[in-house]
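Engineer: sequence and predicted structure are below.
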Amino acid sequence: MRISFCCTDTKAQPWLEGLRAAFPGADVAVWSAGAAPADYAVVWAPPQQFIDEQLQLKGIFNIGAGVDALLKLRLPPGVPVVRLDDAGMSVQMAEYVCHAVIRHFREFDGYEADARQGKWSYRKPRLRTDFPVGVMGLGVLGERVGRALAQFDFPVIGWSRSAKAIEGVQCFSGQAGFNDFLAASRILVCLLPLTPDTDNIMCQGTLARLKPGGYVINVARGSHLVDEDLIALIDSGHLAGATLDVFRTEPLPAAHPFWTHPNITVTPHTSARTLREESIAQIAGKIAALQRGEAVAGVVDPARGY
C-alpha cells in the first residue's frame, strides 16, 4: 500500500512517522511531482497537479474538518473524500465559543480596558435570558458548542440546512426557519461549512435581523462574513461587536480595520487546531476499514459541500 502526504504549510515528518507506525509495511512519503501513484492521499489544500497525477486513489483524507479548499479542485469521480469527524477539535471549539460568549456577556472586555487605565469599575449584572445564542451550523462542532453553551444556562438556538433535534437547543432548519432563527438570536455563532449557499451569509440583510445589541462570533470561514457590513452595523449601534477567528485573507493584512476596531476581537485562526495524534489514528482506522471494504464516517457529499 502506498500513502501520499500532500499538506500545504504542514510539518510532514511527524505525520509520516505516525502513518508508518500505523502501517509498517506501507510506502508513506511526501508527494513530489511525478511520484508513483498512491492508493490513499492525506491532504490539506493540495495543488491540482497532485490530484491530476493520482490516478489510482481509493480515498482522499483531509486533515481538517473544512473541505472547501479541496472541493474547488477537479477531483477524480467515485473516489471518496473523507474529512475528520472530530479528532479533538469539537472540545476546543466549545472552549473558544463559550469563552467568547461569556467574555461579551460578562463585559470582561470592558473590565480589561478599565484595568489598563487603573480604574476600579462596576457594571450591572445582565440576564442570560436577554442573550439568546444562535448557533448557525449543527454538525459535530456546532452540536458540541450548543450543548456546552446550554450548560451555562444561556438560551441556545440552532439552525441547520436539515432538521436536527438536540437536547437543550431550540432548533430551526431550512430557508423557512432562517429569518425566525436570526430574529430570536442576540449572539450569533457561525459554524457553517463554506458552500456557494453560505458564502457571504453574514451580510447586512442577515445581521440586521439579529436582536439589537447583537454580537457576532465567526469560527467557520472568513468568506461567510461581509467585512464592511459587520463594521457598518457595529458603528451604527445595531451590533455591539464581534469576535473573529477566521478571515478572507490569512494572515489578516496589517492594514485591515478589524485590527484596530475597538469592538472587534481578533484571534489568528486558533479556535480549533488539528490534533495530530488523534487525526492520524482516525485516518489510519478509516484507511484500514476501506481496505476491508467497509463503509467509513465523514465521507463528503460534493454536491452539498460537506
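Structural biologist: Arrived safely.

Engineer: please make it C-alpha for all contacts and neighbour counts, starting now.
Structural biologist: OK.

Engineer: what are the buried residues along stretch 242-259?
Structural biologist: Neighbour counts over stretch 242-259 (16 or more other C-alpha atoms under 10 Å) mark 242-247, 252, 258 as buried.

Engineer: what two of the residues you listed are the furthest from one another?
Structural biologist: Ala242 and Leu252 (15.5 Å; C-alpha to C-alpha).

Engineer: next, the contact list for the closest residue to Ala148 other than its chain neighbours, please.
Structural biologist: Distances taken as C-alpha to C-alpha, 6 or more residues apart in numbering put Ala94 closest to Ala148, at 6.3 Å, once the chain neighbours are dropped. The contact partners of Ala94, by C-alpha atoms under 8 Å, 6 or more residues apart in numbering, come to 141, 144-145, 148-149.

Engineer: likewise Cys190?
Structural biologist: Per C-alpha under 8 Å, 6+ apart, neighbours of Cys190: 135-137, 216-220.

Engineer: how much space between it and Arg221?
Structural biologist: Separation of Cys190 from Arg221 (C-alpha to C-alpha, to the nearest Å): 8 Å.

Engineer: same question for Val145.
Structural biologist: Distance check for Val145 against Arg221: by C-alpha to C-alpha, it reads 16 Å.

Engineer: what are the ranges of the helices in this protein?
Structural biologist: Taking DSSP state H as the criterion, the chain carries its helices at 12-22, 48-53, 68-71, 89-105, 108-116, 140-150, 174-183, 204-207, 227-236, 276-291.

Engineer: just those: most buried one?
Structural biologist: Highest mean neighbour count among these (mean count of other C-alpha atoms under 10 Å): helix 140-150, with a mean of 21.

Engineer: what's the angle between it and helix 89-105?
Structural biologist: Relative orientation of helix 140-150 and helix 89-105, computed by axes from the mean of the first three to the mean of the last three C-alpha atoms, to 10 degrees: 40 degrees.

Engineer: show residues contacting helix 140-150.
Structural biologist: 85-86, 89-91, 93-94, 97-98, 135-136, 156-158, 166-169, 191.

Engineer: distance from the chain centre to it, please.
Structural biologist: How far helix 140-150 lies from its chain's middle: 13 Å, per C-alpha atoms, centre = their mean, to the nearest Å.

Engineer: one more to weigh against that first structure:
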Amino acid sequence: MATVLMASHQDPVDLWRGALAQEMPELEFRAYPDVGDRDEIDYALVYWPPHGLIASLPNVKAVLSIAAGCDHILADPELPPHLPIVRMVDDYLAAMMAEYAIYGVLHFHRNMHFYRHEQLRSHWNRSWPLYTPETTVGILGLGAIGGDCARKLGALDFQVHGWSRSEKSMPGVTCYHDVDGLLAMAAQCRYLVCVLPLTAKTQGIINKDLINAMPKGGIIINIARGGHQVDEDILNALDSGHLGGVFLDVFNEEPLPSDHPYWLHDKVLITPHVAGELIPRSCAKSVAANIRRIEANEPVPNLFDKIRGY
C-alpha cells in the first residue's frame, strides 16, 4: 500500500482525502503537518510546500503538483534534484481556464468595462462593438490549456493566433514560435491571452516590447503567472493609452498589496488567482492514475522537463 502526503496552504484537504479514497481506496492519505513516520511517505502531493519538507522524506518516489505549473515546487532550495515531478494535467482545469480566457476576451470585446463605468455615473450610453470574425485573439502558450482556449475562441468566430517556444501546428490556428514570431503575432492581435508556463525564458514576457508591438487599444489577459508581466511596462502603456485594458488574475506579489496602483486603475480588471481552480473530484483521477503507473514501473506522462523548464 502506498502512502501520499498532501501539503498545501490553500487546497481543501478533506475534499482531496475523499476524492482520492474514491479513486484509490488502497492509498493511505496524510496531510501536513500530520506527517507521521516520514520513512513511510511514498508520494508528496503539494502546492507551495514548506521548504525542506520534500527533502525530509527519505523514501519519496515522486512529487505530484497540485497546479498546472511547477514553480511552487522548484522554489524550494532544498528540493532533491533527482526526484521526478509530475505536472497536473486535467481536462476540467483546462476547461476552467478556457472559460476564464473567454470571459476576459468577451468582457472587453462587448465593452463591459465601458458599460460598468457608465452605470456608476447613471449614464445611458452605447459603445459600438467590433466585428468578431475580423478580430484576432493571440494565445501565448499552446499546451493543453492554450489549445483548449484556442479551439473555443475559434468556435466563437474569432481569428485565433497562437505562440509557443517551439514550432507547433494546430487546426484553425495561425501558429508562431520563437522571439521573432512572438512580436509578429502581437502585431496582429486585438487581444493577447497568456497561459504560458513560467520559466526563465518566459519570465517578464509581457513587457514593453511585446506591448508596443500590439495595435493601439489592445487588451492583455494574464491567467498564467504574475512573473510573466512587467508591471511598470503595463501601467505605462495603460496610462499612455496604448493598451486599452488588462484583465489580470495573477501578480508578481500575491496577495496583491492594497496600495498597488492596479486596484484603482479604471482600465484594470482584477481577480485573486482563481482562473483555474483544481477540483479534487476531477484531479484525483489523474493523481491516482500516475501513482498506479509509478507503482507498476510504467511510463508517466506529463513529467516536468528540467531542460525545457516545464
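Structural biologist: Right, received. Where do you want to start? Given the structure is predicted, the values throughout are model-derived calculations rather than measurements.

Engineer: and stretch 12-29 of structure 2, how far out from the chain's middle?
Structural biologist: That offset, for stretch 12-29 of structure 2, works out to 25 Å (C-alpha atoms, centre = their mean).

Engineer: whoops, stretch 84-100 of structure 2 was the one
Structural biologist: Worked out by C-alpha atoms, centre = their mean, stretch 84-100 of structure 2 lies 8 Å from the chain centre.

Engineer: swap in stretch 64-73 of structure 1?
Structural biologist: For stretch 64-73 of structure 1 - counting by C-alpha atoms, centre = their mean - the centre lies 12 Å from the chain centre.

Engineer: one step back: tabulate the buried residues of stretch 242-259 of structure 1 (CSV), appending distance to Leu16 of structure 1.
Structural biologist: Putting the buried residues of stretch 242-259 of structure 1 into CSV (distance: C-alpha to C-alpha, whole Å) gives the following:
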residue, distance to Leu16 of structure 1
Ala242, 39
Thr243, 35
Leu244, 33
Asp245, 29
Val246, 28
Phe247, 30
Leu252, 30
Phe258, 38
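
Engineer: which ones among the residues you listed map onto strands?
Structural biologist: 242-244 (DSSP state E).

Engineer: to what extent is the counterpart of Gly118 of structure 1 in structure 2 buried, counted in neighbours?
Structural biologist: Aligned by TM-score structural alignment, Gly118 of structure 1 pairs with Ser122 of structure 2. Neighbour count of Ser122 of structure 2, defined by other C-alpha atoms under 10 Å: 9.

Engineer: give me every residue that touches Ser122 of structure 2.
Structural biologist: By C-alpha under 8 Å, 6+ apart, Ser122 of structure 2 has no neighbours at all.

Engineer: quick check: the most centrally placed residue in structure 2 vs Arg17 of structure 2, distance?
Structural biologist: Centroid check for structure 2 by C-alpha atoms, centre = their mean gives Ala224 as the closest residue, at 3.2 Å. Distance of Ala224 of structure 2 to Arg17 of structure 2, given as C-alpha to C-alpha: 27 Å.

Engineer: Leu142 of structure 2 now?
Structural biologist: 32 Å.

Engineer: same question for Ala237 of structure 2.
Structural biologist: 46 Å.

Engineer: now do the same contact list for Arg304 of structure 1.
Structural biologist: Thr195.

Engineer: aligned partner of the residue nearest to the centre of structure 2 in structure 1?
Structural biologist: Checking TM-score structural alignment: Ala224 of structure 2 goes with Ala220.

Engineer: cool, and Ile85 of structure 2?
Structural biologist: Match for Ile85 of structure 2 (TM-score structural alignment): Val81.

Engineer: so that match is in contact with Leu57, correct?
Structural biologist: No - counting by C-alpha atoms under 8 Å, Val81 of structure 1 does not reach Leu57; the two are 10.3 Å apart.

Engineer: what's near enough to touch the closest residue to the match of Ala224 of structure 2 other than its chain neighbours?
Structural biologist: What sits nearest to Ala220 of structure 1 in space, not counting adjacent residues and going by C-alpha to C-alpha, 6+ apart, is Leu191, at 4.8 Å. Leu191 of structure 1 makes contact with 135-138, 141-142, 218-220, according to C-alpha under 8 Å, 6+ apart.

Engineer: from these, pick the one nearest Glu294 of structure 1.
Structural biologist: Nearest to Glu294 of structure 1 among these, with distances taken as C-alpha to C-alpha, is Leu141, at 25.1 Å.

Engineer: the closest one -> structure 2?
Structural biologist: In structure 2, Leu141 of structure 1 lands on Ile145 (TM-score structural alignment).

Engineer: picking that back up, got the helices of structure 1 as JSON lines, with distance to Cys6 of structure 1 columns?
Structural biologist: Putting these into JSON lines (distance: least, C-alpha to C-alpha, whole Å) gives the following:
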{"stretch": "helix 12-22", "distance to Cys6 of structure 1": "8"}
{"stretch": "helix 48-53", "distance to Cys6 of structure 1": "8"}
{"stretch": "helix 68-71", "distance to Cys6 of structure 1": "12"}
{"stretch": "helix 89-105", "distance to Cys6 of structure 1": "21"}
{"stretch": "helix 108-116", "distance to Cys6 of structure 1": "41"}
{"stretch": "helix 140-150", "distance to Cys6 of structure 1": "25"}
{"stretch": "helix 174-183", "distance to Cys6 of structure 1": "36"}
{"stretch": "helix 204-207", "distance to Cys6 of structure 1": "38"}
{"stretch": "helix 227-236", "distance to Cys6 of structure 1": "32"}
{"stretch": "helix 276-291", "distance to Cys6 of structure 1": "14"}
